[in-house]
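Undergrad: no FASTA, just this:
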């Protein structure tokens, strides 16, 4: 399925065409309807919506969108993408501003933005890049710029940096009117090369720019023929000179092409590539990494290696954003390498070797810590739980809640509680059952107040003591639960984690993908031995270490 997202903060021109039955169109129109009519001859956005719907497209329309509306509209577009999606297109036209955090499309009516307003209400270009990165060779992003009124304040820039375009994503950029006319022609594309359409409208192309780029196949409508600007008798020379420039991919190469063909067919693209090279101090290093064509799994592995070495990539998602680039730069600096933020094959091999060595060191440290904890555990048990009384069991569990004998101590206490429950009179059992079901400090205090001589006084006091002394741990549990949910682990990944915990002798229970109390206790034991955040829930750091442990075995 093809899905096209067109976000307009100034103007959009679309003409009639025939699209595939499963096309989806998203229009966010923040422009002046009068301007739209002058540029396209179309009266309003509703007319555009109708034209596309008559050709079988599903159209979502939002006019004069604010920040929330832009994000909501794009979220709906992104959520609709799936494995059947073929090509995707995104058009953003309007006023763009850039900050140290990235580039943003301003919402309707924001003429004099502050940095805070941009960060909170602007639509981040990185969001588009993240989605487009999932469709290498099939993603087109069109940026149509509109001049704003007045100067931008400190911390903002009116330029659009093009240094972080994901691999396989094509970006066309130019004035909003030119971008609109390009989309008008693009609406009639039938899967042939769309690059001549962009060049004919004067748009600059960057990112993934192959010799040809066939996208957006429709029904039997022929692609409009573009007459090259270069005279026919020099078209072959133009193409040959461009091929040489692209092969060299250097500042000198593109300068040479422009000197020979200042108005050539590829002149706009040559100037854009020159601007990119001159604005990117590590252009060559970037190209070296790009040529590796790293898969998303390979990128995740690099992020895991960096994380193992203590460099925060801000996620292990296979997308090299600012967090990963910063981690790579820090690693390169620490190793006396050129701090470009881009990796070559030799550096990736070196990084992997360091990570494997560090993983081995960390696991040896974990084994030593585990052995020390077990010695302390056994000694404490001999003085408490081994005596066989309730006080001993409770003292042991307070000191070692996930210790070697924790299951045994808990079972013995539950047996004692069951015995008391059987002996207790009915009202006492009922009140205790209420306290156990609520399992709160207030509930247990209410039991003690009503049953000061009840059969379950010791159990109630133990739970009150737990809540009083573990407030931070309880709050941590809530955060940890959210962190684990954010990982999006499926049943297979959960079974793999349980299997690894079982291999390490941590007794997670059945390897069934269900994190029950045994699995949670095993995770806590694993985290404690490795000085990770002890929560019983998987987080990024725990998953990284679990994978490293498996590699070593």
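TA: That came in fine, so what should we check first? In this text the structure is predicted, and so the values were computed from the model without any measurement.
Undergrad: When you work out contacts or count neighbours from here on, use the C-alpha atoms and nothing else.
TA: OK.
Undergrad: tell me the contacts of the residue nearest the centre of the chain?
TA: Centre of the chain computed as the mean C-alpha position; nearest residue by C-alpha atoms, centre = their mean is residue 317, 5.7 Å away. By C-alpha atoms under 8 Å, 6 or more residues apart in numbering, residue 317 lies in contact with 296, 299, 300.
Undergrad: Three-state assignment for it, please.
TA: coil (DSSP: H, G, I helix; E, B strand; the rest coil).
Undergrad: mind listing the helices for the stretch 351-500 of the chain?
TA: In the stretch 351-500 of the chain, the helices defined using DSSP state H, counting those that start in this stretch lie at 390-399, 406-423, 426-438, 441-450, 457-469, 471-487, 491-503.
Undergrad: Which neighbouring elements make contact with the last one?
TA: Helices and strands in packing contact with helix 491-503 are listed as helix 517-529, helix 540-552; criterion 3 or more C-alpha pairs under 8 Å, 6 or more residues apart in numbering; DSSP states H and E.
Undergrad: List the buried residues in the first one.
TA: Taking 16 or more other C-alpha atoms under 10 Å as the neighbour-count basis, helix 517-529 is seen to contain the buried residues 518, 519, 520, 521, 522, 523, 524, 525, 526, 527, 528, 529.
Undergrad: Second structure for comparison follows:
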């Protein structure tokens, strides 16, 4: 497990690491890779090399390499091994692009291509090799790793950044971004006579420590003061070391209970946050392993929508809406609420959606049977007699009913018969009124012909116009246009409507008035808003129906 520390703990690392040794015999290897041949430029990649003068001022023999290739890194490492044989202290500073494969972190060379499992070993150095070299100087070695703030592009199975750090015994490791790590070393650590514990305790830089963490001065003065032992502080340090070695949630919580304002309280809270966030990180990795296509992502969004979870779109893109819908579904289904889906959850979601689809289909079928029975019964009471009043009563209640075509034909015949009987002037005005088809035209007709042949028809059409929810229908029309449905979707809709017995007319991918009527019938049967236009809910229900 990666141990992350604030400046206070870094003070212990640096002070114990370098202590009061003779600097003339110390060695530092500084490698900074910024300009890559095939990858984006690493932000502050040469930060390691920028520390050269500081190390030299302190008496280090410095080996530097800038934008080095895989073929040349061996030379630098060999020089370090040779010089470090007679060295008291060793420092290794690497800055540039890092990636993680499995449990291994790799430092990318300047000639690296987009990292993949196939080429990683040819263009990168594993940290395990660096740690093996460092372990030969246990107790007197510092490894500082600075990752570029702009991550390198990766391929499947590779993640940009520095992974879990588990150094050998006696090896101190510092990690952070390249720029901040370099500034911390140059400005706050590599100074003669600095009391590191106090200096780093006051630092605001985000640097993390791992492994062996002693506490002595980094650069001792000629006459070092005799340390005063603070027993209370030593007990707290021992408690923290024990909790840190265990590395569990309970251990860190126990430390905070005993030392809520202790010098390691911030560290403990960060570790607790890191542990609690682990399930979500693991869930994200599990979802990535599924390699979901955009079509498969649309299917997941469709299933969630069918089950009543709003994904805010079915576009194959998992944004905040889809993540929120997944989280809510996971909570209801008894899974961990991560917002990411794994294989087990995918199978469960598919099964639930299929079951719900069959339930909705059965509900639609039963409701359609009931509506048809009610439709036929009302036709027997009103329209079957063939009177104008009866036909109008039927059409008012069932404008898209099973007998609406017959009713309209008979009503048209009645009206035609009336038209043939009326005076030429009234017929002309009525035809103009029908062409206008609005409230003003029908009211003008009634004012001029209060006892005319088309009074009932005019009143009926006024009632229809006043009763129609024009705002809802217009909103539905706009929503359908925003869906951007392809012609093949219209064909599929017509085929489904035909299969379900709603009679959309000719299947040609063109939404005719007959098709609109069939859509309204389906929406009415499915207990959806009846508009005649395709909403997302209507499409999902139609596609899900068998």
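TA: Yep, it's here. Since the structure is predicted, the reported quantities are computational estimates derived from the model, not experimental observations.
Undergrad: circling back: any chance of the helices and strands packed on helix 491-503 of the first structure in CSV, plus distance to residue 24 of the first structure?
TA: As requested, these are arranged in CSV below (distance: least, C-alpha to C-alpha, whole Å):
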stretch, distance to residue 24 of the first structure
helix 517-529, 44
helix 540-552, 35
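Undergrad: closest one to residue 256 of the first structure among the ones you listed?
TA: helix 540-552 (48.7 Å; C-alpha to C-alpha).
Undergrad: Quick check: the residue lying farthest from the centre of the second structure vs residue 415 of the second structure, distance?
TA: Largest separation from the mean C-alpha position in the second structure: residue 423, at 71.3 Å (C-alpha atoms, centre = their mean). Taking C-alpha to C-alpha, to the nearest Å as the measure, residue 423 of the second structure falls 14 Å from residue 415 of the second structure.
Undergrad: which residues in the second structure form strands?
TA: Secondary structure of the second structure (DSSP state E): strands at 26-32, 60-66, 90-96, 98-101, 104-108, 124-126, 141-147, 159-160, 171-177, 208-211.
Undergrad: residue in the first structure matching residue 535 of the second structure?
TA: Matched to the first structure by TM-score structural alignment, residue 535 of the second structure sits across from residue 539.
Undergrad: before we move on, what about residue 310 of the second structure?
TA: So, by TM-score structural alignment, residue 310 of the second structure is matched to residue 312.
Undergrad: check contacts around its match.
TA: Counting by C-alpha under 8 Å, 6+ apart, residue 312 of the first structure has contacts 306, 323, 324, 327.
Undergrad: and what of residue 358 of the first structure?
TA: 308, 309.
Undergrad: That one maps to what in the second structure?
TA: Under TM-score structural alignment, residue 358 of the first structure pairs with residue 356 in the second structure.
Undergrad: Report the separation between its match and residue 546 of the second structure.
TA: Noted for residue 356 of the second structure: a distance of 12 Å to residue 546 of the second structure, by C-alpha to C-alpha.
Undergrad: cool, and residue 378 of the second structure?
TA: 30 Å.
Undergrad: higher neighbour count, the two?
TA: residue 378 (17 against 12; other C-alpha atoms under 10 Å).
Undergrad: and the corresponding residue of the first structure for the more buried one, what does it touch?
TA: Counting by TM-score structural alignment, residue 378 of the second structure lines up with residue 380 in the first structure. The contact partners of residue 380 of the first structure, taken as C-alpha under 8 Å, 6+ apart, are residue 396.
Undergrad: ok so, going back, neighbour count added to the contacts of residue 317 of the first structure, as CSV?
TA: Listed next are these as CSV, based on neighbours: other C-alpha atoms under 10 Å:
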residue, neighbour count
296, 15
299, 17
300, 18
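Undergrad: Go through those and name the one nearest residue 507 of the first structure.
TA: Once C-alpha to C-alpha is applied, the member of the contacts of residue 317 of the first structure that ends up nearest residue 507 of the first structure is residue 300, at 28.8 Å.
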